[in-house]
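# Sequence and predicted structure are below.
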Amino acid sequence: MNKLAETWFKDCYQSLLTSPLAHWLETLPAQIREWDQHGRHGEFDKWCRLLGKLPDTTPSEIDLKTSVTIGNGADISDYTQAQIQGLMKQFMPWRKGPYYLHGIHIDTEWRSDWKWDRVVPHISDLTDRTVLDVGCGSGYHMWRMLGEGASRVIGIDPTQLFFIQFQAIAHFIRAPHIHFLPLGIEQMQPLNAFDTVFSMGVLYHRKDPIAFLTQLKQQLRKGGELILETLVVEGDETTVLMAGERYAQMRNVWFLPSVPALTLWLERVGFTDVRLADVNVTSLEEQRATDWMTSQSLKDFLDPEDISKTIEGFPAPKRAVLVATRK
């Protein structure tokens, strides 16, 4: 295993030893070894070499409460700032953020901070909670969870570029109780231990949404809280859209339920106190191409004559956040 990656995982294992998640160590190291032997991306070692070139800095401030801001431009020389920006550009495309790093604005495709600001007033206080973020992307929301006082944050996502992006940001923050594991939810044993589980932007990518909701439940302790965000459509508890080959140009979209249907699904698999926290039509300002994500984005996936529809003629992306409690 790459020595840098080996250090990351060992730090995670050490953190788990003294936590309510210690029993995860019965399976996790073997899964990581399997990933190392058979699952790593061909560019992973190159990305790690680039990470190793990131300079060490001493940020004058770190704000995770109102943003993800690490230091400012006055902390470092112009040369060091250019060096950091050049290296971080090597990890494009940056999709979830934004990040502010020593005066560098990593202007990501998504304004994930807007989503967080809409969600956080509706969830339980994260202070001293052990939190899992399923499909965590580059980890933007994980940092915000830490900023809300979580005692331990674990993110899982099989996309290795996201893993590298997280490590690039973590290089400058060096927080001991936040970890990213390159796993999917299907690889997770039922831990029954997290106080809070987030899953934002994953459900519609699953062929079996009921099995996925059950897997999320199995990570929570009894009384734990699920925060679920997904694409939805208008309708009653029987309404579910199954798109054709593509939805908004995405190939891997399966089921888009109505909010009442999703509420019913959650109740059927063992959640209670299901409530709608937010529903929002994704705007062209919230998801767009930037200098840090230069390929097509939302405006390219909508009908140019009627942006209330996707290019395929389906309702434009509308996202709902539901909060529920494990029985």
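Sure, I can see it.
# C-alpha only now, for contacts and for neighbours.
Noted.
# Specify the local secondary structure of the residue nearest the centre of the chain.
Central residue check for the chain by C-alpha atoms, centre = their mean: the C-alpha nearest the mean position is that of residue 136, 2.0 Å away. On the three-state scheme (DSSP: H, G, I helix; E, B strand; the rest coil), residue 136 is labelled coil.
# Show me where the stretch 201-327 of the chain has its helices.
Listed in chain order, the helices of the stretch 201-327 of the chain (DSSP state H, counting those that start in this stretch) span 209-217, 259-269, 298-301.
# circling back to that earlier point, gap between the residue nearest to the centre of the chain and residue 160?
From residue 136 over to residue 160 the distance is 12 Å, taken as C-alpha to C-alpha, to the nearest Å.
# take a look at this one as well, against the first:
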Amino acid sequence: MKRSQMSALQLWQQDLARLLASPVAPWLTHLTGQLEQWQHSQQHGEWTKWLRTIDLLPELTASHCELGDTIRLGPAAAEHQQAQLRGLLSQLMPWRKGPFDVFGVEIDTEWRSDLKWQRLLPHISDLQGRQVLDVGCGSGYHLWRMQEAGATDAWGIDPGQLFVAQFLALRRFMPATIAERAHMFPLGIEQMPTKLEFDTVFSMGVLYHRRSPIDFLSQLHQQLRQGGELVLETIVVEGDENTVLVPGERYAKMRNVWFLPSCAALCHWLKRVGFSNVRVADVATTSIEEQRRTDWMQGESLSDFLDPKAPELTIEGYQAPRRAVLLATK
């Protein structure tokens, strides 16, 4: 049956079966009803069109798959198949998180997500054999990197339904032994049950979009087993533990930026909600090499968000984005 004709439970049937056999199986009690409700009331107007686009993709399965800095599916397809792939995958634009190479079609995404992964990977606990949750996972690029790092299952949630469509499009080409271990659902953290026991929870590029950051950190805490690790990546500002920037209407042209704490303040918040062994692993200023406009994301990007005369500032006059990686233990 074509994906565009499937019910939500049919579309995610294999994921739900995998979940039932996993250590986080209690999630299933909530998830099946949520997916059914989502299908009836929360679908994006373009969702069916995106699924039809996926249905039209050529029937290719990668004979080799590299889960490296570029997620690479190969070998290269015939020229006419590459043209078909390029045309269909471009209908799922904008592509923000990557990069990918799909049978010779290079998807140069807005974000070089591999650079973020390189910054955090040396600091996190070994993912070998772990059940991992990525909150706000985008197109799922990091789910594949988590699998590369040894995770038994990488579970992603993101309410952005275009991201879900992008993930499903790429996963259909993956070898079964790889595809069956990465999962993504159109959910937000507020829809997750409490007291799940993931070994590692990632949240990258989400905190500053939350109106209530303390509640968000508590929700992340609730997803971890005792002794599990949180990997938190977010925009920070300079200052002491009392320093928090609440921008005006926009920050770097984004309307939905609410709280930008200093690293010290963020460490304090994490301790207040119950985390221990809180530490800052990395701080880096976002560069225009890491976030930029490409053929696969043709809208405005970082260079448009900075003051052209003083690129250390945003167009609104705030400090340009600096992103920190923090680790903490439940």
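Noted; the coordinates are in hand. Keep in mind that what you see is a predicted model, and the values were worked out from it rather than measured.
# on that earlier part again, make TSV out of the helices of the stretch 201-327 of the first structure and add distance to residue 250 of the first structure and mean neighbour count.
Converted to TSV, those look like this (distance: least, C-alpha to C-alpha, whole Å; neighbours: other C-alpha atoms under 10 Å):
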stretch	distance to residue 250 of the first structure	mean neighbour count
helix 209-217	17	19
helix 259-269	21	19
helix 298-301	9	19
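# any chance of those in JSON lines, with distance to residue 309 of the first structure too?
What follows is the helices of the stretch 201-327 of the first structure, written out as JSON lines (distance: least, C-alpha to C-alpha, whole Å):
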{"stretch": "helix 209-217", "distance to residue 309 of the first structure": "24"}
{"stretch": "helix 259-269", "distance to residue 309 of the first structure": "19"}
{"stretch": "helix 298-301", "distance to residue 309 of the first structure": "9"}
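# Nearest to residue 239 of the first structure among those would be which one?
helix 259-269 (6.4 Å; C-alpha to C-alpha).
# which residues in the second structure does the closest one align to?
Aligning helix 259-269 of the first structure against the second structure (TM-score structural alignment) gives residues 263-273.
# which one in the second structure is aligned with the residue nearest to the centre of the first structure?
By TM-score structural alignment, residue 136 of the first structure lines up with residue 137.
# Wait, that match touches residue 160, no?
No: using C-alpha atoms under 8 Å, residue 137 of the second structure makes no contact with residue 160, being 9.3 Å away.
# ok, now which ones touch residue 88 of the first structure?
Contact analysis of residue 88 of the first structure by C-alpha atoms under 8 Å, 6 or more residues apart in numbering lists residue 168.
# circling back: closest to residue 5 of the first structure out of the helices of the stretch 201-327 of the first structure?
Nearest to residue 5 of the first structure, of all these, is helix 209-217, at 26.7 Å by C-alpha to C-alpha.
# in the second structure, what residues pair with that closest one?
Against the second structure, helix 209-217 of the first structure falls on residues 213-221 (TM-score structural alignment).
# likewise stretch 295-312 of the first structure?
Aligned by TM-score structural alignment, stretch 295-312 of the first structure falls on residues 299-316 of the second structure.
# What's the end-to-end length of that stretch?
Where stretch 299-316 of the second structure begins and where it ends lie 19 Å apart, using C-alpha to C-alpha.
# Show me what counts as buried in it.
If you call a residue buried by 16 or more other C-alpha atoms under 10 Å, then stretch 299-316 of the second structure has these buried ones: 301, 302, 303, 304, 305, 306, 307, 313, 314, 315, 316.
# same question, stretch 187-205 of the second structure
187, 192-194, 196-205.
# could those residues go into TSV alongside distance to residue 173 of the second structure?
Below are those laid out as TSV (distance: C-alpha to C-alpha, whole Å):
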residue	distance to residue 173 of the second structure
187	24
192	29
193	31
194	34
196	30
197	30
198	27
199	28
200	27
201	26
202	25
203	26
204	26
205	27
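# Strands - which of those residues land there?
Taking DSSP state E, the ones among these that sit in strands are 198, 199, 200, 201, 202, 203, 204.
# quick one: which of these is nearest residue 116 of the second structure?
Checking those against residue 116 of the second structure with C-alpha to C-alpha, the nearest one is residue 204 at 9.3 Å.
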